[in-house]
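Novice: sequence and predicted structure below; questions after.
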Amino acid sequence: MDLTNPTTENVTYMIEQIKEKLRMVNVDAMKAENFSTSQYEDLHYMYKMVIKRKKITPNEMQAIAAELGSLRK
């Protein structure tokens, strides 16, 4: 998948992958439609960071969730 273009489909894909990787409980808070392509670079950075990690500590998960919350519309 080509994630170099800031499209709604790419935002949806990245959010879904992040939710799956983090095994988030409150998935309603992470709906793809709550994110805009205007924050695409930041979201793409978060996506790359989360996906490449083999293990994420609870503290890191909390920080990631907080950062994603700040990227929401």
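Specialist: Received, thanks. Please read these numbers as outputs of a predicted model, since none were measured by experiment.
Novice: contacts and neighbour counts: CA atoms only from here.
Specialist: Noted.
Novice: which strand or helix spans the residue nearest to the spatial centre of the chain?
Specialist: What sits nearest the mean C-alpha location of the chain, by C-alpha atoms, centre = their mean, is Ile15, with 4.2 Å. Element membership of Ile15 [criterion: DSSP states H and E] is helix 8-22.
Novice: could you measure from Pro6 over to Phe35?
Specialist: Here Pro6 is placed at a distance of 11 Å from Phe35 (C-alpha to C-alpha, to the nearest Å).
Novice: take a look at this one as well, against the first:
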Amino acid sequence: MDLTQKTQENVEYMIEAIKNKLRMATGAAMQASAFSVERYDDIYEVYEIVMSKERLSISEVEAVASELGNLRG
């Protein structure tokens, strides 16, 4: 996956990867298609942080979920 391209497909890929990494219980409620390519750089930044960590604490998961909520739509 070439994440240097700012496409809706890449946005959706990153959101799904973040949800899988976090094992989010509310993942179904957070549809990847609800995220706009206009927020690509912000989503990519969250993606990079999440993927760089082997494990995330509960507070980190909550912070990521909150940030994703802010980036939707």
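Specialist: Yep, it's here. Everything quoted here is computed from the prediction, not taken from an experiment.
Novice: could you tell me the TM-score of the two chains?
Specialist: For these two chains in superposition, a TM-score of 0.95 is obtained (TM-score structural alignment, normalised by the length of structure 1); 73 aligned residues with a C-alpha RMSD of 0.7 Å.
Novice: picking that back up, mean deviation of the helix holding Ile15 of structure 1 from structure 2?
Specialist: Between helix 8-22 of structure 1 and its aligned stretch in structure 2, the superposed structures give an average distance of 0.5 Å (mean C-alpha distance after the TM-score superposition for structure 1).
Novice: list of residues touching that helix?
Specialist: Residues lying outside helix 8-22 of structure 1 but in contact with it, judged by C-alpha atoms under 8 Å, 6 or more residues apart in numbering, are 3, 27, 30-33, 35-37, 40, 43-44, 47, 50-51, 56, 61.
Novice: now it: how far from the chain's centre is it?
Specialist: The gap between where helix 8-22 of structure 1 is centred and where its chain is centred comes out at 6 Å by C-alpha atoms, centre = their mean, to the nearest Å.
Novice: buried ones in it?
Specialist: 10-12, 14-16, 18-19, 21-22 (16 or more other C-alpha atoms under 10 Å).
Novice: between those, which is nearest Ser70 of structure 1?
Specialist: Relative to Ser70 of structure 1, the closest of the buried residues of helix 8-22 of structure 1 is Ile15; by C-alpha to C-alpha it sits at 13.9 Å.
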